[in-house]
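[1] sequence and predicted model, in that order:
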Amino acid sequence: MRITLPTGTPAEIARPDGDVTPTRGLVMMSDIHGLRPLFDEHAQRVADAEGWVVVVPEMWPGREQLNVTKRLASVNELRDDDKLADLLAAAAATDCETVGVMGFCMGGMYAMKASSSGRFDAAVSFYGMIRMPRAWRAPHQADAIDSVTAPGACPVLALCGTNDKWLPHAELDELAEVACVVRYPGADHAFAQDPDGAHYRAEDAADAWARALTFLRSRGKSTEVIA
């Protein structure tokens, strides 16, 4: 079901099917393509399987018509403060005390940036950018690793492919010093969220999703996902 957050940003909210009392909340941030039926389906699937309330805010509120080329060219116009406000508003919309955050690509980057907000108990990044790519740098955007290393940051799990040009190996090594990093040999960017995507890998995607949900379920305390 579509809702509008207090920030003015559209979002999808999914609740467990049937007469189920939610056990926790999850904020799910989409990839660069934004909120769409694919993420409506992801949200409802997780809500039903886990008994959680899942909220997915729109990545490009008011600019949903932009094509991917224009989105890539204008990422430096996005502001960390605005995205964090959306993530916190989405957490409140779950109406749950305990909330995790998950994101894909740019959404994974913002999930890591939210790890130091004090609102989330665990964060999962599917191939989120660890340091801002040069073309995206702007004074109002920090590097995600600065949040992951901040005092009081929640546990972070990063799920990444070894062939991902957006994630230099040196940056992955840096992140691995302060977070749980799982690397999938031969996987490229966006291997897990869209079965119709060019780089989708079904086996790796299933493994990554299982690890992500276990990590969130355990509030980042499970060692089983770090195999």
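    Noted; the coordinates are in hand.

[2] for the rest of this, base every contact and every neighbour count on C-alpha atoms.
    Fine.

[3] okay, and the spatially most central residue of the chain sits in which element?
    Nearest to the mean C-alpha position of the chain, counting by C-alpha atoms, centre = their mean, stands residue 103 at 1.0 Å. In this assignment (DSSP states H and E), residue 103 forms part of strand 99-104.

[4] okay, buried residues for that strand please.
    Residues of strand 99-104 classed as buried: 99-104 (neighbour count, 16 or more other C-alpha atoms under 10 Å).

[5] show the subsequent helix or strand relative to it.
    Downstream of strand 99-104, the next assigned helix or strand under DSSP H and E is helix 106-113.

[6] contacts for that following helix, please.
    Outside helix 106-113, the residues within contact range by C-alpha atoms under 8 Å, 6 or more residues apart in numbering are 28-32, 59, 80, 83-84, 101-103, 123-130, 143-148, 156.

[7] quick one on the thing from earlier: distance to residue 116 added to the buried residues of strand 99-104, as TSV?
    Below are those laid out as TSV (distance: C-alpha to C-alpha, whole Å):
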residue	distance to residue 116
99	13
100	12
101	11
102	14
103	15
104	18
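
[8] closest to residue 119 out of the residues you listed?
    Checking those against residue 119 with C-alpha to C-alpha, the nearest one is residue 99 at 7.3 Å.

[9] how many residues are close by residue 46?
    When neighbours are defined as other C-alpha atoms under 10 Å, residue 46 has 19 of them.

[10] try the one 5 residues further on
    Here the count is done by other C-alpha under 10 Å, and residue 51 has 20 residues near it.

[11] contacting residues for it?
    Residues in contact with residue 51 (C-alpha under 8 Å, 6+ apart) are 15-16, 20-24.

[12] make a PyMOL selection of whichever of those residues turn out to be buried.
    The PyMOL selection below is limited to those of these classed as buried (16+ other C-alpha under 10 Å):
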select buried, resi 15+16+22+23+24
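
[13] structure B:
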Amino acid sequence: MGERDERADELSRREFLEQTALGVSTLAVNVVQASTKLRGQMVEYPSGEIKIPAYLSLPQRSPAPAVLVIHEVFGLNDHIKSVADRVAQEGYVALAPNLFVRASEPPPRDASNVEAIRRAATSLAPDVAARDMQAGLDFLKMRKFARPRFGSVGFCMGGGLSYRLAASGYPELACAVIFYGRTPLELVEKVTCPLLGIFGELDRSIPPQAVREFEEALRRAGKRAEIKIYPGAKHGFFNDTRSEVYDAQAAADAWQRTLRFFREHLGA
């Protein structure tokens, strides 16, 4: 086990003892095996009557600002965990919750099964998911390695949830990134932090015209927002495990744009 893993292991054990009296506990440390190339660990946090499993990845230095990483309709898989690791490598605490723990429908295994994707996406009530995400940020506020200045980034379904989090009124949320998520215009007035919206020109579920309408609504409402539509990019273009939609050039630029946005609003 490397120095980084030993540090995370010791930190997790110490904070378990400190937080048990408050009713917040981590799971037994299960550092992912090196063969997966993942560097974080699974934890859990309370939200209402249940506990939410989540993947936690820590930066080299702490305390640090934190980013909530919100999964696609495919759930908390290794791709999303690897995104959390990338966020942590940039100097942020990264927490990726498994929001499907409440859902009646499991995440789909087949990206081509449109009906399974639709059923899974609609099985998550947005207001409940917003509370579970806020509970994740509350969890981080009680951790010594996290500073209470937060951002969020979500993909596909998670992009829409990142937007809803930005409209939920959470006071310490300093910024939110939306990767090709649905953005209902009725929520625009409720947005309380700067937004970065990233979309694909060839996204048939969120066409450029809808993105431009969203951008215009944000402008009229006086909200701080940056919107980018990538030419030739499809829905899901950031996911490098899906060769049918992955666009390496657009993904690389979108990642750098996201990091600049986090540096501007979170520091680190």
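    That came through, no problem. Model, not experiment: these values are computed from the prediction.

[14] out of the contacts of helix 106-113 of structure 1, list just those in helices.
    80, 83-84, 144-148 (DSSP state H).

[15] adding distance to residue 211 of structure 1 and neighbour count, write those residues out as CSV.
    Converted to CSV, these look like this (distance: C-alpha to C-alpha, whole Å; neighbours: other C-alpha atoms under 10 Å):
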residue, distance to residue 211 of structure 1, neighbour count
80, 27, 17
83, 25, 23
84, 25, 16
144, 21, 23
145, 21, 21
146, 24, 16
147, 22, 20
148, 19, 24
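
[16] next, format those residues as a markdown table and append distance to residue 11 of structure 1.
    Below are these laid out as a markdown table (distance: C-alpha to C-alpha, whole Å):
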| residue | distance to residue 11 of structure 1 |
| --- | --- |
| 80 | 18 |
| 83 | 13 |
| 84 | 14 |
| 144 | 23 |
| 145 | 26 |
| 146 | 27 |
| 147 | 24 |
| 148 | 25 |
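
[17] what residues sit buried inside the longest helix along structure 1?
    The longest helix of structure 1 (DSSP H) is helix 202-217. By neighbour count on 16+ other C-alpha under 10 Å, the buried set for helix 202-217 of structure 1 is 204-205, 208-209, 211-217.

[18] would you list the residues you listed in JSON lines and tack on distance to residue 46 of structure 1?
    Converted to JSON lines, these look like this (distance: C-alpha to C-alpha, whole Å):
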{"residue": "204", "distance to residue 46 of structure 1": "18"}
{"residue": "205", "distance to residue 46 of structure 1": "14"}
{"residue": "208", "distance to residue 46 of structure 1": "14"}
{"residue": "209", "distance to residue 46 of structure 1": "10"}
{"residue": "211", "distance to residue 46 of structure 1": "13"}
{"residue": "212", "distance to residue 46 of structure 1": "11"}
{"residue": "213", "distance to residue 46 of structure 1": "9"}
{"residue": "214", "distance to residue 46 of structure 1": "12"}
{"residue": "215", "distance to residue 46 of structure 1": "14"}
{"residue": "216", "distance to residue 46 of structure 1": "11"}
{"residue": "217", "distance to residue 46 of structure 1": "11"}
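
[19] list just the nearest of those residues to residue 42 of structure 1.
    Nearest to residue 42 of structure 1 among the buried residues of helix 202-217 of structure 1: residue 209, at 10.6 Å, using C-alpha to C-alpha.

[20] alignment lookup: the closest one to structure 2.
    Aligning on TM-score structural alignment places residue 209 of structure 1 opposite residue 255 in structure 2.

[21] then residue 102 of structure 1?
    Match for residue 102 of structure 1 (TM-score structural alignment): residue 153.

[22] how far away is its match from residue 119 of structure 2?
    Separation of residue 153 of structure 2 from residue 119 of structure 2 (C-alpha to C-alpha, to the nearest Å) stands at 23 Å.

[23] repeat for residue 146 of structure 2
    For residue 146 of structure 2, the distance to residue 119 of structure 2 - C-alpha to C-alpha - is 35 Å.

[24] also residue 253 of structure 2?
    With C-alpha to C-alpha as the criterion, residue 253 of structure 2 and residue 119 of structure 2 are 32 Å apart.

[25] how about residue 220 of structure 2?
    Separation of residue 220 of structure 2 from residue 119 of structure 2 (C-alpha to C-alpha): 34 Å.

[26] compare those two (neighbour count), which wins?
    residue 119 (16 against 11).
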